[in-house]
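1. Generate a structure from the sequence data that follows.
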Amino acid sequence: MHILICEFMDEQAVDRLRASHTVVYEPGLVDDAPGLLQKAALADALVVRNRTQVRGALLDALGRCRIVARLGVGLDNIDVAACEARGLVVIPATGANALSVAEYVIATAMLLLRGGYASTASVAAGHWPRAALSQGRELAGKTLGLVGIGHIGQLTARLAKAMGMQVIAHDAFMAADAPVYGQSGVRCVDLDELVVLADVVSLHVPLVDSTRGLFDASRLGRMKSGAVLINTARGGVVDELALAAALKGGALGGAAIDVFETEPLPASPHWQGCPNLVLTPHIAGVTSESNERVSHLIADQLLKALA
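-> As a prediction, the model looks like this:
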């Protein structure tokens, strides 16, 4: 079978696939639209991350393809319904990068609440801003509000509770009496209550019609004074302009944003001058360890499906 991999994958996992199949591994092919369309026509399986848009012309080019494998969990870059209509099986790497995302949430929450980690240049220059940086807050005793309590949300809750946090959650896709709440020791609340109570709000929802713009100016304005917002879910869930305004106006205590409505993020003047802000290029779920787990899980699934 012919496997096309157009974004980066762990080399050892690629070698496992090469042992049984013809593999074209070109991590930069995602940026070569004509080349991708040409090579897609030969593929029995296509392996992507989050940048390859599996829809439209690319989907039309996959004439002999049987499988689309996603090195990650979000599927908003794949037209799943159109794939299924064509008989294509879509395989995500469910759960394989959950720990990386959960650690990112806890790490950025601690950084944003403490607020004292940007002093290196000042201290090295002979300044001593001890008084100014002595008002940081501890994570223990704070309330974490999870918007979405799937696999990643549950693991984030477990880490947060180990750090002494109280955890509440809202999930519009899950019943309020779902066993997961009791099993995780998490209190189910409605979204309005969550934004009022949480010191840290962490988003773990897909980008669908009901979640687009979920955290707009109105909802951001109802968040607890000094609270921090962390988005590792999908761009478009948060109104970026409204968030920048809330940070500059002092309504929020900080934000960590890993995902954006447009990726790669173009130059964005609205982010300039925002206090206590962390912007990262969609890497919350990408570590050396998670890349190995994701890649080998997908390799396992492909070898099984193409046997």
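2. Please make it C-alpha for all contacts and neighbour counts, starting now.
-> Noted.
3. Could you pull out the helices in the stretch 1-150 of the chain for me?
-> Here the stretch 1-150 of the chain has its helices, by DSSP state H, counting those that start in this stretch, at 11-18, 33-40, 56-61, 80-85, 98-114, 120-124.
4. Which of those sits closest to W271?
-> Closest to W271 of the helices of the stretch 1-150 of the chain is helix 98-114 (Cα to Cα; 16.2 Å).
5. other SSEs contacting that closest one?
-> In terms of contacts (3 or more Cα pairs under 8 Å, 6 or more residues apart in numbering; DSSP states H and E), helix 98-114 is packed against helix 151-162, strand 228-231, strand 254-257.
6. Buried residues, it. List them.
-> 98-106, 108-114 (16 or more other Cα atoms under 10 Å).
7. just to revisit the earlier point, so for D32, which of the helices and strands packed on helix 98-114 sits nearest?
-> Shortest distance between D32 and the helices and strands packed on helix 98-114, using Cα to Cα, is found for strand 254-257: 27.8 Å.
8. how about that closest one: buried residues?
-> If you call a residue buried by 16+ other Cα under 10 Å, then strand 254-257 has these buried ones: 254-257.
9. Export those residues to a markdown table and append columns for distance to A81.
-> Output for the buried residues of strand 254-257, formatted as a markdown table (distance: Cα to Cα, whole Å):
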| residue | distance to A81 |
| --- | --- |
| G254 | 38 |
| A255 | 34 |
| A256 | 32 |
| I257 | 29 |
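10. And this one, please, so the two structures can be compared:
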Amino acid sequence: MRVVISEFMDGPAVAELAARFDTQYDAALVDDTARLHAALAEADALIVRNRTRVDATLVAAAPRLRVVGRLGVGLDNIDLAACRARGIEVIPATGANAQAVAEYVVCTVMMLLRGAYGSSAEVAEGRWPRTALSAGRELAGKTLGLVGFGGIGQLTARLARALGARAVAHDPAIDTQLPLLRELDVRLVGLDELLAVADAVSLHVPLTDATRGLLDRPRLARLKRGAVIVNTARGGVVDETALAELLRSGHLGGAALDVYAEEPLRAGSPLAGAPNLILTPHIAGLTQESNRRVSSLVAQRVIEFLSG
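-> This is a model prediction of the structure:
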């Protein structure tokens, strides 16, 4: 059987696959559609990250394809209907990068609340902005609003609680009797209430028809003055133009975005130059440790599927 890997995968996991199957690992395939389609002509399995578009055209180019392994959690780059129609199994790395994302969220919320980490150049030049940077806020005692309370949201609540924050969550799919709610003292609320009470908001929802544009201009404006927002979910969930305007007006205290409606973020984006804004290139779930966990989990599950 043949396995094709079109984006970066941890070396030991690739070796594990190669020990069992004819394996082609070429992280440049994602940028060469013709070569990727040619490689898939006899492939039984394809392993991707978030840039390879597994659409109907790709599926048609892979007549033997039986399984797609996703080195991550989000599936918006995979046409699930096209895969279902062909009986192709889709295997995400559910849970394997949760620690990395939760740590990113808590870290960036603390950075945004404190507001003290953007002055290195000034201090190095002999300036001393001590007064300007003496009004930062602590995470302890603040309310963290989690939009989505799956595995990553739950771990984020746990980490934040250890630092003295309390959490509220909005997730219609969560059982109100979930024991973890009581364990972490998390209250389930409606989205509008969450936005009204939260000092910091973190997004943990997939991009679907129901969540696209979820935090539009009116909802962003409902956030309390000085609140901060972190998005590690999907870019289309937040209105980027409205967010930039609310940062510039001073209504929002800060924001951190790791995902965007269009990736890479285009030059001249409304976000460019917005104050108190941290931008990272879709790496919240990527650490040395999470890469090993994600790659190992997907490799094992693909091996199990093909060997079954």
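11. could you dump the helices of the stretch 1-150 of structure 1 to CSV with distance to R234 of structure 1?
-> Shown next, in CSV, are the helices of the stretch 1-150 of structure 1 (distance: least, Cα to Cα, whole Å):
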stretch, distance to R234 of structure 1
helix 11-18, 27
helix 33-40, 24
helix 56-61, 21
helix 80-85, 17
helix 98-114, 13
helix 120-124, 32
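12. and Q301 of structure 1, which of these is closest to it?
-> Across the helices of the stretch 1-150 of structure 1, Q301 of structure 1 has its closest neighbour in helix 11-18 (10.6 Å, Cα to Cα).
13. list the helices and strands that closest one packs on?
-> Helix 11-18 of structure 1 sits against strand 22-25, helix 288-305, with contacts defined as 3+ Cα pairs under 8 Å, 6+ apart.
14. May I see the buried residues of the shortest one?
-> So that's strand 22-25 of structure 1. Applying 16+ other Cα under 10 Å to strand 22-25 of structure 1 flags 23-25 as buried.
15. who are the neighbours in contact with the closest residue to L297 of structure 1 other than its chain neighbours?
-> Closest residue to L297 of structure 1 apart from its sequence neighbours, by Cα to Cα, 6 or more residues apart in numbering: A93 at 6.4 Å. Applying Cα atoms under 8 Å, 6 or more residues apart in numbering, we find A93 of structure 1 in contact with 69-73, 294, 297-298.
16. mind running it again at 10 Å?
-> Counting by Cα atoms under 10 Å, 6 or more residues apart in numbering, A93 of structure 1 touches 69-74, 293-299, 301.
17. Pick the one among those residues closest to G87 of structure 1.
-> A69 (13.8 Å).
18. Spell out which residues sit in contact with the closest one, please.
-> Going by Cα under 10 Å, 6+ apart, A69 of structure 1 touches 5, 45-49, 78, 89-93, 298-299, 301-302.
19. preserved in structure 2, out of those?
-> Counting by both residues aligned by TM-score structural alignment, their matches' Cα atoms under 10 Å, the members of the contacts of A69 of structure 1 that carry over to structure 2 are 5, 45-49, 89-93, 298-299, 301-302.
20. if you go through the stretch 151-300 of structure 2 in chain order, where are the strands?
-> Counting by DSSP state E, counting those that start in this stretch, the stretch 151-300 of structure 2 has strands at residues 166-170, 187-188, 200-203, 228-231, 254-257, 277-279.
21. For R130 of structure 2, find the nearest of those strands.
-> strand 254-257 (19.7 Å).
22. The closest one vs structure 1, average offset?
-> Strand 254-257 of structure 2 differs from its equivalent in structure 1 by a mean of 0.3 Å after superposition (mean Cα distance after the TM-score superposition for structure 1).
23. Give me the contact list for that strand.
-> Here strand 254-257 of structure 2 makes contact (Cα under 10 Å, 6+ apart) with 104-105, 108-109, 111-113, 115, 200-202, 226-235, 238, 240, 243-244, 246-248, 271, 274-282, 284.
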